[in-house]
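**Student:** give the three-dimensional model of this entry:
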Amino acid sequence: MIRTLLRVTGRLAVSLAVLLTSLWACLALWYQLPGPAPVKIGAPVLWAAFGLAAIALLWRGRAARALLSYAVGFAMLLGWWGTILPSQDRVWADDVARQVTGKVEGSVVTMNNVRNFDWRSDTDHTARWETRRYDLDRLKSVDVALSYWTGPAIAHTLVSFGFDDGQFLTFSIEIRKERGESFSSIGGFFKQFETSLIAADEHDILRVRTNVRGEDVYLYRVHLPQPEMRSLFLAYLDEGAALARAPSFYNTLTANCTTIVYALAKRIVPGLPMDYRLLASGYLPDYLYDVGGLTPGYSMEALRAAGRITERAIATDKTPGADFSQAIRQGLPGVDAKAAQ
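**Tutor:** Okay, the predicted model is just below:
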C-alpha cells in the first residue's frame, strides 16, 4: 500500500514538472521562434503533444523511456534558448532609440541623449535628444513617481532628481521596444525586450503619462541625505554606461523598473529589506514609508492624497508658459512652498 502510494505520488510530481516545463517551452517557442505565424503556432502545439505523450508513457509504466526522451528534448530547447542574446542593433521605437550616457568632471555631469520630446499623442511627437549639464553640488532633492495604468498593484517607477537652479532630471528603466512593438508582461519573461535607461525632462516623461496616455501618477519626496542623493544619481550613470557597453534583457519579475531601482538604492543604503512590494510595484510607496524613506511627519494616506499629480499636470496644458515641474509639486509634502511657486 505504501509502495503504491509513493509510486503514484512520484508520478504526479513528475507529471507536474513536465506540465510546467512544457508550458514554459510553449511560451518560449511562441515568443522567440522566428518564422511566420503557422511556424510560431505549430511548434508550441507539437511541444505540448510531446509533453503529453511523455506523461502518458509515464503512467503506462514506461517511465525511463518517457523521462529520457523528454529530458533530451528539453535540454536541446535550453541550448537553443541560450543562443538568444540581447542586441543593440534593432529598429528601435523613437522614444527608446538612444541610451543615455554621462561624463563626470569634478561635480559637473555632462549628460548625452537626455530625452525632451514634445508629445501631442502617443504616436505624434517632436523628437528631441539633448546634451545637458548638471552640477551635483547643487543636487537638492529626489522624488519617486509611480504611474498606474492597470489597477493598484502595478505601476511604472521613475526617479526624479531636482537641483537648486530649478532643473529636474528623471530616470526611467523601460523596455527597449522595437518599432511597432508594445509592452507585454508575459513577453517580458521570455526575452522579448531589451532594457533601456531613459533620462528625460519631466515635461516629457511625466506629462506623456498623465496628459497623453491617461495614466494616474503619484509623486513622493524621498528622504535622503545629499551624499546619498549624489551616489544614487551616479549609480544611474553607472547603469547607463553598463547598458551602453553590453545590452541586457528586461525581465518582468527580476529586472524591471522597480527591482533595478531597489538594486541601485541597496548599493547606497546597505541592508534594505527585500519585500513583495518591490514586485507588486504599485505598493512601492508603502514600502518606502515603512523603511522611513518618505517625508516624515505625515501619514501614508496624507502623502498619497497630496502626491497625486495627475490633475495638476493636466491643468498645465491650459496654462501657456506654466512650469510643469513646479506646478506638479504644489502642495507636495517635503517641498519648500517657495520652490514650488
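**Student:** going forward, measure contacts and count neighbours with C-alpha atoms only.
**Tutor:** Fine.
**Student:** residue 42: how many residues sit nearby?
**Tutor:** 14 (other C-alpha atoms under 10 Å).
**Student:** that one - that's part of a helix, no?
**Tutor:** Yes - looking at residue 42 with DSSP: H, G, I helix; E, B strand; the rest coil, it is inside a helix.
**Student:** how close does residue 265 get to residue 187?
**Tutor:** 27 Å (C-alpha to C-alpha, to the nearest Å).
**Student:** quick one more, to check against the first:
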Amino acid sequence: MSLLLLFATVVLALWGTGLIWFQGPGRAGRRTALAALWLAWLGGCVLWGWSPQRMATAWGLWLASLAAMLCWWSGLRPSNARDWADDVARPLHMQPLGPWSRGRQRLALERVRNFRWRSEADYDPRWERRSYDLARLASVDVAASYWMGPAIAHTLVSFGFDDGEQLVFSIEIRKRRGEQFNALAGFFRRYELALVAADERDILAVRTNVRGEQVHLYRVATPREVMRELFVAYAREAEALRGQPRFYNTLTANCTTIVWQLARRVGARLPLDWRLLASGYLPEYLRDLGVLTPGHTLEQLRAAGDITARARAWVAPPQADDRAAGIAFSRAIRAGMPPLPAQATENTPE
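**Tutor:** Prediction:
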C-alpha cells in the first residue's frame, strides 16, 4: 500500500504542478513557490503514511488534495472575452444564403482572414466577408506544416473551387495578446480553441515565408457531396464555438483530432490511429487509407507537394486585384503536383 500511495502521489504531484504552473496566479516566481509548497505537502503525506498505522490518514490527506485540485480544475471556464491576438481576434460567422437543397448550398462567411504578413509583428489585418456556392467545390487538400521535427505538424484543410479560389480552415489555439504556444500548457486548459478560415496567401504563406516552416500539400480523393458536407461541418463548428467556447487540448482537441471528428461526423470511415496524435505522420495515415493521388509513392507526393520554396519565390502579378492575386498564389504553389483522376471526386451513388 505504501508503494501504491507513492505512485499515486507522483502522478498527482506532476498533474498538480502543471496546473499550478500554467494556471496559477502571478508571475513565474510566485507560481514556482506555490508549486514547491504543493510538492512539499504531498511529500509530507507520503512520509506520514509510510507507517501502516498512519496509512488511512495519509490516504485521507491525499484524497483531500485531489479533491481540491479537481475543484480548481472544474472551475476553469473557457471564454470568448479576452485580449486576443489580432490573428484570432474575430470569430468566424456563417450565414446561409437562401434555401439549402441537396447538391446546392450557398453560404456567406463573415470574418475570413486575409492578412498581409511582413513579419510576426508587422502585418496588415484584414477580415472579409465572402460568399460560396458549394456546388462549385472541386477539391480538398490537406496541408501539413512542420514546425518542430518530423513528428509534429500543424494540419490545415484547404477547399478548392472550380474558379481557382481556395479557402483554408485551421483549428488553432486562440492566443491571448503576446502569448506563445506551449504543448504542455495545452493539457491544462490554458488555451481556448479557434477555428480560422483564411485565404491561402495569408495562412500558408505566413508559415512558409514568416515563420520558417516547411509546408506540404496533399490532394485528397473526396466525393463532392462529402466535400460540401465537410465544408458545412467546419462552418457549423465555428458557429458552435462562437456561441459556446471550448478549451484546446494537446491530446484530444487539437488541429488534427478535431478534423478527424468533423470528417467522421459527415460519414467518413476513418479509424483511430496513433498518427492522429503524431500529426507529422498524417500523410502516411492518408496513404494507408488509399485517398492520396494514385500511381505515385508517398515520397513522390511529398516532394511534389512541398510548397515551401514556391511560396517564398512567388511574386504577385502586376496590377492584379486581391482576389486574382490569391488565385495566382494558389495555382503557383501547386505547380508540379499530380492531379487526382476525375472520378475520384465524383458524387457517390444515391
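**Student:** what about the residue most central in space within the first structure, distance to residue 288 of the first structure?
**Tutor:** What sits nearest the mean C-alpha location of the first structure, by C-alpha atoms, centre = their mean, is residue 257, with 2.5 Å. Residue 257 of the first structure sits 15 Å away from residue 288 of the first structure, going by C-alpha to C-alpha.
**Student:** for residue 32 of the first structure, same thing?
**Tutor:** For residue 32 of the first structure, the distance to residue 288 of the first structure - C-alpha to C-alpha - is 37 Å.
**Student:** list the contacts of residue 30 of the first structure.
**Tutor:** 40-41, 43-44 (C-alpha atoms under 8 Å, 6 or more residues apart in numbering).
**Student:** which of these are conserved in the second structure?
**Tutor:** With both residues aligned by TM-score structural alignment, their matches' C-alpha atoms under 8 Å, the contacts of the contacts of residue 30 of the first structure that the second structure also has are 40-41, 44.
**Student:** can you select the buried ones from these in PyMOL?
**Tutor:** Selection of buried members from those for PyMOL, criterion 16 or more other C-alpha atoms under 10 Å:
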select buried, resi 40+44
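**Student:** ok, back up a step: can I assume the residue nearest to the centre of the first structure is in contact with residue 155?
**Tutor:** No - counting by C-alpha atoms under 8 Å, residue 257 of the first structure sits too far from residue 155 to count as a contact (9.2 Å).
**Student:** what does residue 308 of the first structure correspond to in the second structure?
**Tutor:** Aligned counterpart of residue 308 of the first structure in the second structure: residue 306 (TM-score structural alignment).
**Student:** doesn't residue 213 make contact with that match?
**Tutor:** No - judged on C-alpha under 8 Å, residue 306 of the second structure makes no contact with residue 213 at a distance of 11.0 Å.
**Student:** picking up where we left off before, mind listing what the match of residue 308 of the first structure touches?
**Tutor:** 214-217 are the contacts of residue 306 of the second structure under C-alpha under 8 Å, 6+ apart.
**Student:** and the strands in the stretch 1-150 of the first structure?
**Tutor:** For the stretch 1-150 of the first structure, strands defined by DSSP state E, counting those that start in this stretch occupy the ranges 101-105, 108-115, 118-119, 125-126, 129-135, 139-148.
**Student:** so which of the ones you listed comes closest to residue 318 of the first structure?
**Tutor:** strand 118-119 (15.1 Å; C-alpha to C-alpha).
**Student:** residue range for the closest one in the second structure?
**Tutor:** By TM-score structural alignment, strand 118-119 of the first structure lines up with residues 116-117 in the second structure.
**Student:** average offset of the matching stretch relative to the first structure?
**Tutor:** Mean deviation of stretch 116-117 of the second structure relative to the first structure after superposition (mean C-alpha distance after the TM-score superposition for the first structure): 0.2 Å.
**Student:** contacts for that stretch?
**Tutor:** With C-alpha under 8 Å, 6+ apart as the test, stretch 116-117 of the second structure has contacts from 123-126, 202, 206, 210.
**Student:** wait, doesn't residue 200 of the second structure sit right on residue 168?
**Tutor:** Yes - assessed by C-alpha under 8 Å, residue 200 of the second structure is found in contact with residue 168 at 6.3 Å.
**Student:** now do the shared contacts for these two.
**Tutor:** Common neighbours of residue 200 of the second structure and residue 168 (C-alpha under 8 Å, 6+ apart) are residue 158.
**Student:** quick one, which of those two is more surrounded?
**Tutor:** residue 168 (25 against 22).
**Student:** aligned partner of that one in the first structure?
**Tutor:** Residue pairing (TM-score structural alignment): residue 168 of the second structure is matched to residue 170 of the first structure.
**Student:** isn't there a helix covering that match?
**Tutor:** No - read with three-state DSSP, residue 170 of the first structure is strand and lies in no helix.
**Student:** quick check: which element contains residue 240 of the first structure?
**Tutor:** helix 226-245 (DSSP states H and E).
**Student:** now the helices for the second structure?
**Tutor:** Assigned by DSSP state H, the helices in the second structure fall at 2-23, 28-49, 55-75, 200-203, 205, 224-243, 257-265, 282-289, 298-304, 308-313, 322-333.
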